[in-house]
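# Turn this into a model:
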Amino acid sequence: MHRPTKRLTRILVCAAAVPAVLVVAGCSSDSGSGSDEGAKKGSGAKASASAAQGAAKKKVEPAKFATLPQACSALSKKTLEDLVPKGDSKAGSSDDETARASCSWSSLDNNGVKGSQYRWLNVSLVRFDSDVNRGSGAELAADYFAKQVKDAQATDGAKDVKTSAVSGTGDEASLVRYDRTYKDKKKDVTSKQQTVVTRVANVVVTVDFNGSGLAGDKTPDAGELSKDAEKAAKELVAAVEKSGEAGSGAGDASASASPSKGASKSPDDKASSKN
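Predicted coordinates:
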C-alpha cells in the first residue's frame, strides 16, 4: 500500500527540479550573448587601431630630388683638368640614369725616364625615392651613405685607413683615406686613395680619387689629393641641387642600396685583384 506513495514523491521531486535547470540555462544563454557583444567591440577597436596605423604609415616625406645630373658632365672642365689632366671619360652603364649614374676618368702624365704621374677619378650618384613601406628617400639615402663609408673603410688591401668628417658639403659627408700597393712592371707602387661620400637629401654622391707615381716618380701628397676629391664632391652636390626638386609624393624606391654595375674599376684595383 506504501509503494505508490513513494513513486509519486519521486515524480514530484523531479518535476520541481526542471524549472531550476531552465533558469540556469537561461542565465547561461544571456551570459554568452554579452560575451559575443564584448568580442565584437574588441574586434572593432582593433580594426580602428589598425586603420589608424595604416593611415600614419602612408604619411612619408616626399623625396626632394626627382632626377640626377649627367655624371660625365657634372664636373667643370677646370676641375677635371686639375684632377685628371687630359683624362678620358667613361660612363658607367645604368638602366635609369635619373636614379643611378656614374663616370670615370684616367690620366697619365708621362715624362719618360723621368717618371710619370697617374690619376684615376670615379664619381657615382645614387638617388632614392620615398616608399611607404621602406621609408623616406632621405632615410634610405642615409642608410646607403653609412654603408658606402663602411665599404670604403673595409677596402681589400687598404692600409693606414683614416676617416674624417667633411664640412660644408651636403647634409653629411665623410672622407676615407688609405694607401694601397700594387705591381707596375714588377715594381711595388703605392697608390694614395681618397674616397669622399656625401649625402644631400635623397641622393648619395661618392667620389673615388687616387694617384700614384710610376717609373720611379714620387708618390703624390695625400693631403693635396684629399682637397681635390672634396672639391669634386662639393661641385657634384651643387650639380645635384641644380638638377631640380621633386614635387610629387612617395613611390617605390627606384634605386637599390648597391653600387652601380657599370662603375669602372681603378687600374690599381684590377692589378690588386690579379695578384
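
# Please count neighbours and contacts with C-alpha atoms only from this point.
Will do.

# and residue 54, that's in a helix?
Yes: Residue 54 sits within a helix when classified using DSSP: H, G, I helix; E, B strand; the rest coil.

# can you pull the contacts of residue 162?
Applying C-alpha atoms under 8 Å, 6 or more residues apart in numbering to residue 162 gives the contacts 176, 177, 178.

# 10 Å instead?
With C-alpha atoms under 10 Å, 6 or more residues apart in numbering as the criterion, the residues that contact residue 162 are 153, 175, 176, 177, 178, 179, 194.

# Give the closest residue to the third one in space, chain neighbours not counted.
The one in question is residue 176. Distance criterion C-alpha to C-alpha, 6 or more residues apart in numbering; nearest residue to residue 176, sequence neighbours excluded, is residue 163 at 4.5 Å.

# roughly how far apart are that neighbour and residue 175?
Separation of residue 163 from residue 175 (C-alpha to C-alpha, to the nearest Å): 6 Å.

# hang on, the earlier thing: ok, now which ones touch the residue nearest to residue 176?
By C-alpha under 10 Å, 6+ apart, the residues touching residue 163 are 149, 150, 152, 153, 174, 175, 176, 177, 178, 194, 195, 196.

# mind redoing it with 8 Å?
Residues in contact with residue 163, defined by C-alpha under 8 Å, 6+ apart, are 153, 174, 175, 176, 177.

# Now name the helix or strand holding it.
Counting by DSSP states H and E, the element that carries residue 163 is strand 159-165.

# cool, residue 118 as well?
Applying DSSP H and E as the criterion places residue 118 in strand 116-127.

# Equivalent analysis for residue 234, please.
With DSSP H and E as the test, residue 234 turns up in helix 222-242.

# for comparison, sequence B:
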Amino acid sequence: MHRKAPRIARILTCAVAVPALFAVAGCSSDSGSGSASGSDGGTKKDQGADTAKQTPSAPPATVPPAKFAKLPDACKALAKKTIEELVPKAEKAAGEPDASSDPEKRRGCSWKGLDDKGQQGSQYHYLTFSMHRFESNPALGTGEKRAEEQVGKNVNKFQGKEGAKDIRSNAVSGIGDQASTVSYGAREGGTDFEHAVVVTRTANVVVTLDYNGAGYSGAKVPASAELMKGAQKAAKEVVASIATANK
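Okay, the predicted model is just below:
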C-alpha cells in the first residue's frame, strides 16, 4: 500500500495536468489564430503599399527654356548718336540707370534734356525705357508666353493712364516679335506734354519705352509723329542690344 500510494498520486497529478495542457493549448491556438489573422492583415497592407510604390507617378511638367538668359547694360543699349538726336543737351549723356533689386531680370535707363533756343523758347525731352526678362516656369508657362501676356498689361496701363487725353493705340510690326504703340497728351505740372510709347517683346523680354516732350517759353509741344518716330527707332536699338548681349 505504501509503495502504491505515491504511484496513484502521480497518476492523479498527470490526469489533472492533461486537461490543463489542453486548455493552454486551446488558448494558444486561439491566440495563434488571432495572430495569424493580424499577420494576414499586415500582409495585405504591405501588398497595398508595395502596389502603390510600383504605380508610376506622372512625370513633372516641363517647359522649354527661355531664349534670352541675360539683359544688356541698359544705359549702353542706345547709341550715343541716338541720344544726341532724341534728347538734345541731355543732362547726363551716359544716362541714369534705374534702381533694380534684380538686374538679371529688370533693367532700365533714362535721359532728360532742355534745349534752350533763346527767344524761340525751349524744348524739353525725356526718354526712358525698361527691360523685363521672363524665365520659363512649369507652373506659369514659357518665358515667351509670360512676356506676351505682360505686353498686353503694359499697353492697357498706358491706355488707362489717369489724365491722358487723345489716346491712340496701334499694333505695329518690325519691332521685335510683338509690338504696340500708344500716343497721348497729358497736362503735367502745368505744362502740356506729348507722349510716344512703344511696348515690344523680343522672345522672353519685354521692352517698354516712353519718349515725351514739352515746350517752354513759347515753344510748341513736340509733334506726336516726330516723337513716335524717335520712340520706334530707340525701341529697335534696345531690341537689337538684347540679342547682341546673348550671343
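
# returning to that earlier point: so what does the residue nearest to residue 176 of structure 1 match up with in structure 2?
In structure 2, the residue paired with residue 163 of structure 1 is residue 169, using TM-score structural alignment.

# Check residue 126 of structure 1 too.
Under the alignment (TM-score structural alignment), residue 126 of structure 1 pairs with residue 132 of structure 2.

# and that match, how far is that from residue 7 of structure 2?
In this view, residue 132 of structure 2 and residue 7 of structure 2 are 106 Å apart by C-alpha to C-alpha.

# quick one, which of those two is more surrounded?
Neighbour tally, residue 132 of structure 2 and residue 7, criterion other C-alpha atoms under 10 Å: the higher count belongs to residue 132, 19 against 11.

# how close does that one get to residue 239 of structure 2?
Residue 132 of structure 2 sits 12 Å away from residue 239 of structure 2, taking C-alpha to C-alpha as the criterion.

# Now for those two: what residues contact both?
Overlap between the contact sets of residue 132 of structure 2 and residue 239, as judged by C-alpha under 8 Å, 6+ apart, is given by residue 207.

# Which helix or strand contains the equivalent of residue 179 of structure 1 over in structure 2?
Matched to structure 2 by TM-score structural alignment, residue 179 of structure 1 sits across from residue 185. Element membership of residue 185 of structure 2, judged by DSSP H and E, is strand 178-188.

# Point out the other helices and strands that that strand packs with.
Based on contacts counted as 3 or more C-alpha pairs under 8 Å, 6 or more residues apart in numbering; DSSP states H and E, the elements that strand 178-188 of structure 2 packs against are helix 143-159, strand 165-172, strand 191-202.

# mean deviation (superposed) between the strand holding residue 163 of structure 1 and structure 2, please.
After superposition onto structure 2, the mean distance of strand 159-165 of structure 1 to its aligned counterpart is 0.6 Å, using mean C-alpha distance after the TM-score superposition for structure 1.

# ok and that strand relative to helix 137-153, angle-wise?
Counting by axes from the mean of the first three to the mean of the last three C-alpha atoms, to 10 degrees, strand 159-165 of structure 1 lies at 150 degrees to helix 137-153.

# before we move on, the earlier item: centre of the chain to the strand holding residue 185 of structure 2, how far?
Taking C-alpha atoms, centre = their mean, to the nearest Å, the mean C-alpha location of strand 178-188 of structure 2 is offset from the chain mean by 26 Å.

# and that strand, which residues are buried?
For strand 178-188 of structure 2, burial by neighbour count (16 or more other C-alpha atoms under 10 Å) applies to 178, 179, 180, 181, 182, 183, 184, 185, 186.

# Which of those lies at the shortest distance from residue 58 of structure 2?
Each of those was scored against residue 58 of structure 2 by C-alpha to C-alpha, and residue 178 proved nearest at 35.1 Å.

# Please report how far that closest one lies from residue 169 of structure 2.
Distance, residue 178 of structure 2 to residue 169 of structure 2, by C-alpha to C-alpha: 14 Å.

# Equivalent analysis for residue 53 of structure 2, please.
As judged by C-alpha to C-alpha, residue 53 of structure 2 and residue 169 of structure 2 stand 57 Å apart.

# Show the contacting residues for the residue nearest the centre of structure 2.
Structure 2 has residue 134 as the residue nearest its centroid, 5.6 Å off, counting by C-alpha atoms, centre = their mean. Listed by C-alpha under 8 Å, 6+ apart, the contact set of residue 134 of structure 2 reads 66, 105, 143, 144, 146, 147, 204, 205.

# Would you pull up how far the longest helix anywhere in structure 2 lies from the middle of the chain?
In structure 2, ranked by residue count with DSSP state H as the criterion, the top helix is helix 4-54. A distance of 66 Å separates the C-alpha centroid of helix 4-54 of structure 2 from that of its chain, computed with C-alpha atoms, centre = their mean.

# Stretch 176-189 of structure 1 too?
Here the centre of stretch 176-189 of structure 1 is set off from its chain's centre by 30 Å, with C-alpha atoms, centre = their mean.

# and what of stretch 182-192 of structure 2?
In this view, stretch 182-192 of structure 2 has its centroid 32 Å away from the chain centroid, taken as C-alpha atoms, centre = their mean.

# and if you look at stretch 81-89 of structure 1?
For stretch 81-89 of structure 1, the separation from the chain centroid amounts to 30 Å (computed by C-alpha atoms, centre = their mean).

# Tell me the span between the first and last residue of it.
One end of stretch 81-89 of structure 1 to the other measures 12 Å (C-alpha to C-alpha).

# which outside residues touch it?
72, 80, 103-109, 119-121, 228.

# which one of those sits closest to residue 56 of structure 1?
Distances from residue 56 of structure 1 to those, taken as C-alpha to C-alpha, are shortest for residue 103 (39.9 Å).

# Whatever helix or strand that closest one lives in vs strand 116-127, what angle?
Remark: residue 103 of structure 1 resides in strand 100-110, with elements defined by DSSP H and E. For the pair strand 100-110 of structure 1 and strand 116-127, the angle between their directions (the same axes, to 10 degrees) equals 170 degrees.

# average offset between strand 100-110 of structure 1 and structure 2?
The superposed strand 100-110 of structure 1 is, by mean C-alpha distance after the TM-score superposition for structure 1, a mean 0.6 Å from where its aligned residues fall in structure 2.

# against structure 2, where does that strand fall?
Going by TM-score structural alignment, strand 100-110 of structure 1 sits over residues 106-116 in structure 2.

# how about that stretch: buried residues?
Of the residues in stretch 106-116 of structure 2, those buried under the neighbour-count criterion (16+ other C-alpha under 10 Å) are 106, 107, 108, 109, 110, 111, 112, 113, 114, 115, 116.
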